[in-house]
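In: With the sequence up front, the predicted model follows.
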Amino acid sequence: MTAQFQSFDDLASPAQGTRRIPLLRAELARRGLDGFVVPRADEHQSEYVPPSADRLAWLTGFTGSAGTAIVLADRAAIVVDGRYTLQAGQQVDTGLLTVVRLAETNAEAWIAAELGPRRLAYDPWLHTAKGVDDLAKAVTKAGGTLVPAETNPLDAVWPDRPPPPHAPVVLQPEELAGESAGAKIGRLREALAKDRLDGLVISDPQNLAWLFNIRGGDVAHTPLALGYALVPREGRPILVMDPRKISNEAGAAIGDVAEIAPPARLAEEIARLGPEGGAIRIDSATGAAALLGLVEAAGRRPDRGADPLTLMKAVKNAAEIAGARAAQRRDGVAMTRYLRWLAETAPSGSVTEIGAVEALEGFRRDTGHLKDVSFPTISGSGPNGAIVHYRVTRASDRTLGPGELFLVDSGAQYRDGTTDITRTIAVGEPSAEMRDRFTRVLKGHIAIARAVFPKGTSGAQIDAFARRPLWEAGLDFDHGTGHGIGSYLSVHEGPQRISKLGGVALEPGMIVSNEPGYYKTGAYGIRLENLVLVEAREIEGAERPMLGFETLTLAPFDLAVVEPALLDADERAWLDAYHARVREALSDELDEPTRAWLAQATRPIASA
């Protein structure tokens, strides 16, 4: 089987930085600059950036989804979070770039300590206004000068930079979207009026797609069309996007509610947004500092804050929830077929990490509904499983070995929903330590799944539920417990999340992941992930509105790695009930051998 949507070629290498950083330094010197900040970002702060904006990877060889390089004339660093510490150390020239762990020193702190009285440049299209403020404070502390670059100096030394993407724009049917674009625009205008705003610059392509009920293909694994929209409190919105991307059908639908303008007219259209002196909202999360400058130049007053669409989009309507359930059931059938194949094939020593990815994508393709994977599959056997965001390449590919754990984190894009699931599988007999750690992660997963909490509770307030069983053994994990999920949009959607930093209240209709983990460097990794829907809970005698979670994902956990003695009665009851639900939901869609395998895989824990 051949994977359609993923590549295993690793075209990046530490040698890239060795060759290319000197080129950037020469260009900076030519411009009279002493340093430059290179974020992993495009003009929209997208998670996945088009090849034309993948500057950090081109310069350094680091291919993670988050990171920042600071290149000075005599030193350089790349700052990454805990997910990517190991990966960055392998991918960049560590003799040229110091790998800095975000938990210990952020980019601004490194600049404040290392810059001195020099001129540091940045591209105002690749940083938010807050990001520029933070840079400015760090540069001032160092005694230096922060300089906005008129054009990106890295682009000047990138001779074969790819052109911007031009994937076609298509409509998301209203029966799946659940609400017309016109109705959404009406709700948005009400929110603008409530906040006394005269207009909004939409910079987040996810919000753009949701508002106009469109999808595209400008970035990998997320059906987005890159562009902007300008929405006045009164008057027709303007969609700023290359018209060549917009099909006649999509153009006609958009034309019912908005005008279309090419990107070259962005500044001109901003100059007409709202009345002179009016308050124009710039999204603090995705709005480039350059947009704020355009608003100011137009004689309007920039208002930095949250795009109201972000929260609207996060709360799924009835059609989106129905689509999510259908997508999860479909994906559960594919996953169950895959897990049976894995259980029967891996012990023979014939399955590699790449082969495991190809097989899983094949089972999903067999559904007839797969549009893309929702992110590159994390397929980590043994020590590779301990690399939180490991991506297998032909160079790193290894066989699933006996006595090892295999971690597979994957997802799919279906027209009616986006999926994300992680399972950790024992190949052969797991050790007692593996069973202990797996069960502690499972206990944390169950604690989130069973959580009941008052309305207004944020993800930060329940994040510790998932960690307590690990904490009790002196263990933890260095990532959030859960992130939001889009509706045939991004697999990582805000503003809701279950993490120490998740300050947004969870609301009915939001979908988040539940994915605690444990990682032993050089040995194995464990992560168990389901998607859950926030829903209202009726509790007799409750004195305030209460919420809980409905688990949407349907696939068995590997009972071979569960230590029953570590589970209490309520945890065993939850696991048995979940597995019974998986059997009931999926069995009719499976052939008889797979149905029999599933019955055994989901047997009551007392029989395991």
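Out: Okay, I see it.
In: Going by C-alpha atoms from here, please, whenever you check contacts or count neighbours.
Out: Noted.
In: I'd like to know which elements the longest helix anywhere in the chain is packed against.
Out: Of all segments of type helix in the chain, defined using DSSP state H, the longest is helix 318-345. With contacts taken as 3 or more C-alpha pairs under 8 Å, 6 or more residues apart in numbering; DSSP states H and E, helix 318-345 sits against helix 174-177, helix 353-365, strand 417-418, helix 569-586, helix 592-601.
In: contacts for the next helix or strand after the first one?
Out: Translated: helix 174-177. Using DSSP states H and E, the helix or strand that directly follows helix 174-177 along the chain is helix 181-194. For helix 181-194, contacts defined as C-alpha atoms under 8 Å, 6 or more residues apart in numbering pick out 198-200, 211-213, 232-234, 257, 308-309.
In: at 10 Å instead, please
Out: 174, 180, 195-200, 209-214, 231-234, 236-237, 253-254, 256-258, 279-281, 307-309, 312-313 (C-alpha atoms under 10 Å, 6 or more residues apart in numbering).
In: May I see the buried residues of stretch 581-591?
Out: 582-583, 586-587 (16 or more other C-alpha atoms under 10 Å).
In: Then stretch 553-573?
Out: 553-559, 561-564, 567, 571-572.
In: E47 versus L360, what's the distance?
Out: Using C-alpha to C-alpha, to the nearest Å, L360 is found at 23 Å from E47.
In: Pipe the buried residues of stretch 581-591 into JSON lines and attach distance to P163 per row.
Out: Output for these, formatted as JSON lines (distance: C-alpha to C-alpha, whole Å):
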{"residue": "V582", "distance to P163": "46"}
{"residue": "R583", "distance to P163": "48"}
{"residue": "L586", "distance to P163": "44"}
{"residue": "S587", "distance to P163": "47"}
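In: Got another one to weigh against that:
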Amino acid sequence: MFQTFGAKSSPEQGPPRLARLRHEIAEEGLDGFLVPRADAHQGEYVAPCDERLAWLTGFTGSAGFAAILNDIAGVFIDGRYRLQVRAQVADDFTPVHWPEMSLTDWLETQMPGGGNVGFDPWLHTVEDVARHGKTLGKAAISLVAVDNLVDRIWTDRPAPPDAKFSAHPLEFAGEAAAEKRKRVATEQPVVITLPDSIAWLLNIRGTDIERNPVPQGFLVLHPDGAADLFAGPGKADDIADHIGTAVTVHPVDSFLGFLRGLAGPVQIDPKTCPQIIRTTLQAAGIAVIEADDPCILPKACKNPVEIAGAKAAHLRDGAAMVRFLAWLDQAGPQGGLTEIDVVKELEGFRRDTNQLREISFDTICGAGPNGAIVHYRVTEQTNRAINPGELLLVDSGGQYLDGTTDITRTIAIGTPSQTHRACYTRVLQGMIAISRVRFPKGVGGQHLDALARVPLWSAGMDYDHGTGHGVGSYLCVHEGPQGLSRRAKVALEPGMILSNEPGYYREGAFGIRIENLIVVCPAAPLEGADAREMYAFETLTHVPLDSRLIDVTLLTQAERFWIDAYHAQTLEKIGPLVQGEALDWLTTACAPL
């Protein structure tokens, strides 16, 4: 089924909804209310019933929040969404550049006399509430836990997801769930709320979140490896035999009551645990220990079976991409194509593999100026014709049982300009720098991020997003804690899969991004090197780059060698998987520079 197009709200709907929310804020005796893009499970992605931020403001980005006060309504967005938010929200909402402007600084500025700001304790983490509360308390601003005020006025709010969970076979997981539970269990009960952590730990999957095969629920893992799973009615019926008798299933509405009966102390992850869980435990006199979700790091470090699956998925997906690019190279310059046409065609090629479970996120397909909107999602209203002489940015991926893919290619439609070529080449140089780097054990993504930016910095350019994010194994296309960005402090370890995707965006003109997925692996030994443990990246994605956009005069000899070697390997790996016109196109696209 093709993805659907259309925003969940529109700018004109925002003002009356905002007025109704302000009425509820006043009725509650508050001076403001926080509206995050979050759900009770604190994952990155939310179901339609939890799209409160989009419903209220019209903003549909994957990150952000709103702070609604009596006389101003701030919508906080990072650098990826500063163009998008302008098009999606009414003038009654004020975009706020975040994290440059923090919520606490903004509230202190807007509420100089202090006041009470309400929040839903299911939708804010322990860490966030503690951090904000400590700072705001000095300004006489109090955070007050209340029932969700948006839900009071959202009369046609969708029902929660009710699809059943499914088993994820051992042939793809690579480790039995019972072994995982014993491996990550701690000395005290641990509360786990992240859907992908629960999916990984129990070797189950779900369809509760669009494009992400995760189950929504809560889990308590005990020191002996037994677990209690809390899920909606009937959702766990089909996995009873799979999870075994050591995992007990309970109704989700019994979760808080169950917590009150635990013998403490109880471990929570303050970065992902909703505040209501901490307050429930404390009210019952149960001691709380704060520590990382024990699944986070083991899930990020893929085992050999998962890495083999990722490689197989990328070859399959790469063949679909080659068929798509061959089609686009022939059809694009003729004119008549729109962004939606391209999105549908690409998904069709992936579905032709007969192994696609779902696309891994809504395809980003931006022609010309739309490509400059970093997380642009085409709708019927924004759909644009693709014209010769423009750049087309296509960021897409697939969910397969053996792996999750994510790839971006920027394509010249017709003849590119010299500006296009110069900018593209600098982005490509950054991607190559990450692909080739060797680094010692203990290095985090924050140390490597600058390598991808140096070619752009040298020309006075940059991009307002991280260079790479973690990727799951038939799980979320965005996975922590690994990453390549200034905020990615976790040391990179073998088995971690990341994206490598520098970019450049010129507002009103074009966008460029090039993305491959890479996996951390031990680096090959060098003659004369010391015994220090070194890591490197192995590239998983094999799809040609657009050589028409490469300015060879800007490249070093090592960069030219890398490109030619990458294309030779791509032809070797993908060539046997395609035929006819696609193979002819691939052979030409992979020719040496």
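Out: Yep, it's here. Everything quoted here is computed from the prediction, not taken from an experiment.
In: that older thread, just the buried residues of stretch 581-591 of the first structure now: which is nearest L97 of the first structure?
Out: V582 (48.1 Å; C-alpha to C-alpha).
In: For the residue nearest the centre of the second structure, list the residues it contacts.
Out: Central residue of the second structure (C-alpha atoms, centre = their mean): H478, 3.1 Å from the mean position. Contact partners of H478 of the second structure, counting by C-alpha under 10 Å, 6+ apart, are 43-45, 212, 360-361, 406, 468-472, 498-499.
In: List buried residues within the residues you listed.
Out: Buried, going by 16+ other C-alpha under 10 Å: 43, 45, 212, 360-361, 406, 468-472, 498-499, out of these.
In: Tally up the residues packed near D237 of the second structure, please.
Out: Neighbour count for D237 of the second structure, taken as other C-alpha atoms under 10 Å: 12.
In: Map it across to the first structure for me.
Out: Here D237 of the second structure is matched to S247 in the first structure, going by TM-score structural alignment.
In: In space, what's closest to G64 of the second structure - neighbours in sequence excluded?
Out: Nearest in space to G64 of the second structure, with sequence neighbours left out and distances taken as C-alpha to C-alpha, 6 or more residues apart in numbering, is I77 at 5.0 Å.
In: Matching the one you found against the first structure, which residue comes up?
Out: In the first structure, the residue matched to I77 of the second structure (TM-score structural alignment) is V80.
In: now swap in D462 of the second structure and tell me
Out: Match for D462 of the second structure (TM-score structural alignment): D476.
In: Next, its match: secondary structure please.
Out: coil (DSSP: H, G, I helix; E, B strand; the rest coil).
In: Please tell me I have it right and it contacts P469.
Out: Yes - under the criterion of C-alpha atoms under 10 Å, D476 of the first structure makes contact with P469 at 9.1 Å.
In: Residues that sit against both of the two, list them.
Out: Counting by C-alpha under 10 Å, 6+ apart, the common neighbours of D476 of the first structure and P469 are V441.
In: Settle it for me: which of those two has more neighbours?
Out: The residue with more neighbours, out of D476 of the first structure and P469, is P469; 22 against 18, by other C-alpha under 10 Å.
In: Determine the three-state secondary structure at M312 of the first structure.
Out: Relying on three-state DSSP, one would call M312 of the first structure helix.
In: Double-check it against W210; I have them as touching.
Out: Yes - here M312 of the first structure lies in contact with W210, judged by C-alpha under 10 Å, at a distance of 9.4 Å.
In: Give me the more crowded residue out of the two.
Out: W210 (24 against 17).
In: and that one, what does it touch?
Out: 172, 177, 179, 181, 184, 224, 309-310, 312-313, 486-489.
In: residue in the first structure matching V144 of the second structure?
Out: Using TM-score structural alignment as the criterion, the counterpart of V144 of the second structure in the first structure is V147.
In: burial count for that match?
Out: V147 of the first structure has 16 nearby residues by other C-alpha under 10 Å.
In: So it: helix, strand or coil?
Out: strand.
In: nearest residue to it other than its sequence neighbours?
Out: A121 (4.5 Å).
In: ok, now V490 of the second structure?
Out: V490 of the second structure's closest residue in space is G444 (C-alpha to C-alpha, 6+ apart), at 5.3 Å.
In: Could you check which residue of the first structure pairs with the one you found?
Out: By TM-score structural alignment, G444 of the second structure lines up with S458.
In: Against R25 of the first structure, how distant is T18 of the first structure?
Out: 12 Å.
In: who's more crowded, these two?
Out: Remark: of T18 of the first structure and R25, R25 carries more neighbours, 22 against 19, as counted by other C-alpha under 10 Å.
In: Can you tell me the element the more buried one falls in?
Out: helix 14-30.
In: ok, so what distance separates the equivalent of R409 of the second structure over in the first structure from L200 of the first structure?
Out: Aligned by TM-score structural alignment, R409 of the second structure pairs with R423 of the first structure. With distances taken as C-alpha to C-alpha, R423 of the first structure is found 41 Å from L200 of the first structure.
In: More neighbours: those two, which one.
Out: With neighbours defined as other C-alpha under 10 Å, R423 of the first structure and L200 compare such that L200 has more, 27 against 21.
In: How about the more buried one, nearest residue that isn't a chain neighbour?
Out: Nearest to L200 of the first structure is R281, by C-alpha to C-alpha, 6+ apart, at 4.7 Å.
In: same question, Q275 of the second structure
Out: V126 (4.5 Å).
In: ok, the one you found - how many residues close by?
Out: V126 of the second structure: 23 neighbours (other C-alpha under 10 Å).
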